[in-house]
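Student: any chance you could fold what I've pasted below:
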Amino acid sequence: MRAAVYHRFGGPDVVRIEQVPQPAVGATEVLIRVRATTVSAADRRARSKDVPAGLALPSSLVLGVRRPRRPILGMDVAGVVESVGARVTRFRPGDEVVAMLGSRFAGHAEFAVADESSAIALKPTTASFAEAVALVFGGVTARAFLNQTRVAPGSSVLVNGASGAVGSAAVQLCAAAGAHVTAVSSAGNAELVLSLGADSTVDYNAADFAGGRDRYDNVIDCVGNAPVSRVLPVLNPGGAVLLVAGNLRSLVTAPGQARRHGLTVATAPGPYLASDLEHLGRLMDAGRLRAVIERCYPLEQITAAHRRVDTNRKRGNVVIDVG
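Tutor: Prediction:
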């Protein structure tokens, strides 16, 4: 099968299209003929080994020390079930599915495997493969963090990095829950985040989102520059800080700060769940969640897709059409 492969860490040009063996299918696994995947910020970090301060050593255990442990990137896929293992009961050949592969990667290829007990679900019926896969990485990550707090109707939420894959999903999920959402983005992305359900915006180039008079029940940091110490002045008592991105210092100090100030602080998404993918699909089919796609690239142009993600200026998702 064709796959986008990298054999050393570095810039976008280390990624090449190669012929590699099709993955074997275990007894509880599903083989997916991939129709679409995305190049995410996580793929960029893995490819370049550009990780937050203090996380170089632990990240090497996952990514590899001198060369990549998993030469095919891609944390999400949408496609059609090609075959199933002997003990699979939830899916059958021909099913259209989405799956979050997580740190196993391997989605940037014509075929991928996922265990039926993992985060795999039927594709939303109203979505194309490109639209469906654009919900997966950002949507299931946002949902996994939001599962660790409570977003109630009328509550207030600040989303930092609201125009990215995770941020754009978080804005929509919080708006769907009835919260008042303030989105932090550039001025150029204000129209986008307002269209996703944000009630107000903050241009990070013009104002300090942690220095205003407004207060929030939940702060979601998708950038990595809003640790607890920074957002504490704008957080309501008993509030929550969801650190989707952060360096070692912010992650290590978070539990102590949570106890000291009586907060909920989440530093990891926890397990990715099929039920969360199903929830996202229901919202999409109901017209309450939409895919945010900046551009689709064919698999042969995946290097160009990596270059775009490297700018840190993408809006929503960069999708790869595997064909």
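
Student: only C-alpha atoms for contact and neighbour calcs from this point on.
Tutor: Fine.

Student: hey, which helix is longest across this protein?
Tutor: Among the elements of the chain assigned as helix by DSSP state H, the one spanning the most residues is helix 248-261.

Student: buried set for it?
Tutor: Applying a neighbour-count criterion of 16 or more other Cα atoms under 10 Å, one finds 250-251, 254, 257-258 buried in helix 248-261.

Student: this one next, for a side-by-side:
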Amino acid sequence: MGDQRGGGGVRHPAAGFAMKAAVYSRFDGPDVVRVQEVPAPSPRRGELLIKVHASTVSAADRRARSRDVPRGLGLFAALALGVFRPRRAVLGMDVAGVVEAVGAGVTSVRPGTEVIAMLGSRFGGHAEYVCLPAEAAIAAKPSNMTFQEAVTPVFGGLTALVFLNRAGLKPGDTVLINGASGAVGTAAVQLAKQSGAHVTAVCSDAGRELVTSLGADRVIDYSTIDFTAEATKYDAVMDCVGNAPFERAEASVKPGGSLLLVVADLKGIIWSSWHSRISGKLVSAGNVQYTAKDLEYLVHLAEAGLFRSVSERTYALADVVKAHRFVDTGRKKGSVVLQISGTSATPDIEHSGRGAAVGR
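Tutor: This is a model prediction of the structure:
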């Protein structure tokens, strides 16, 4: 967060007051989520308290809410998310908001700073306030974006950046992105183009205009063409859907290239190192580490006009169930924004313009 200095030991003036949050108490469909008042958090030593303006309802939120995870990961999901009931009642992996207060020992940021942050497996973004460690993946909000725009690169952008960095792309490389119209996919298209790559986007025909506007050089409609059946090979294949495992997609990767499995089942994760050794190609799955440095890079791109906010719909917190229902359709393009505070959101409205375009 640079040289923004803050005092230590500052606590929220109304610590312990009630805040609104979207909570769930069992694993099931969208209707298990409800908005209610819960105690607001107070920052402990080394933590920030953020007043949340916007978050997103992501594919990760859907999986956590329903505990519908890739094959073989059920036990791990139960241990992480809760066996009989959710371990963390409030979903939301990302936020855009304002630092309300800082705990003792925090000198990197001061109250009043506009920030974006990745909460990851901590969750908690679907609430009016959230606390997180000052050393977490936090960056100053892009100055040229609203809170609703600024939150969209966090989950998708960070995930895409981590995986693409593993491929070490160079100008002129060829990249295929499977699931290019989702939150991760739309970010990956933009980031791959920034590296100078030739990008092939795989999505529905409805997403063609969007991914082309983001820089895709070629678009494959998955309903008519199976990219794995083509003879074309790529320096990197990135699967944001979970239907292109090593056995299916390895032949589409050039010798020495990369297969980036953003969504993978237990077999794909466990065998990724072995598949890398036997194929001579990098097969990467899981183990995503989110950092402030990567988030700051995305902010730099956004402020330079080199990274677009992509969101199809914005919902008010009161309409969080509608947001989950839409995400459950599997047809979202870019991010689905959940507006927590600020000006009124207009649900079920498809955005247009610079800051919004029309899944993961």
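
Student: compared with structure 2, how much does the longest helix of structure 1 deviate?
Tutor: In the superposition with structure 2, the average deviation recorded for helix 248-261 of structure 1 is 1.3 Å (mean Cα distance after the TM-score superposition for structure 1).

Student: could you look up the next helix or strand downstream of that helix?
Tutor: Following helix 248-261 of structure 1 in sequence order, the next helix or strand is strand 264-266 (DSSP states H and E).

Student: against structure 2, where does that following strand fall?
Tutor: Applying TM-score structural alignment, one finds that strand 264-266 of structure 1 aligns to the residue range 282-284 of structure 2.

Student: and what of stretch 96-110 of structure 1?
Tutor: Across structure 2, the stretch matching stretch 96-110 of structure 1 (TM-score structural alignment) is residues 114-128.

Student: just stretch 11-24 of structure 1 next, same as before
Tutor: Stretch 11-24 of structure 1 lines up with residues 29-42 of structure 2 when matched by TM-score structural alignment.

Student: over to stretch 138-155 of structure 1?
Tutor: Aligned by TM-score structural alignment, stretch 138-155 of structure 1 corresponds to residues 156-173 of structure 2.

Student: identify each buried residue in that stretch, please.
Tutor: For stretch 156-173 of structure 2, the buried set under the neighbour-count rule, 16+ other Cα under 10 Å, comprises 156-164, 167, 169, 173.

Student: stretch 238-250 of structure 2 too?
Tutor: So for stretch 238-250 of structure 2, counting by 16+ other Cα under 10 Å, buried means 238-242, 244-246, 249-250.

Student: need the contact partners of it.
Tutor: Residues lying outside stretch 238-250 of structure 2 but in contact with it, judged by Cα atoms under 8 Å, 6 or more residues apart in numbering, are 175-180, 184-185, 228, 237, 259-265, 268, 275, 283, 360.

Student: among the residues you listed, which are in helices?
Tutor: Filtering these for helices - DSSP H - leaves 184-185, 268, 275.

Student: in the stretch 51-200 of structure 2, which spans are strands?
Tutor: Listed in chain order, the strands found in the stretch 51-200 of structure 2 under DSSP state E, counting those that start in this stretch are 94-102, 114-118, 129-133, 137-140, 174-178, 198-203.

Student: counting contacts, what elements does the fourth one pack onto?
Tutor: Pointing back at strand 137-140 of structure 2 there. Counting by 3 or more Cα pairs under 8 Å, 6 or more residues apart in numbering; DSSP states H and E, the packing neighbours recorded for strand 137-140 of structure 2 are strand 114-118, helix 292-303.
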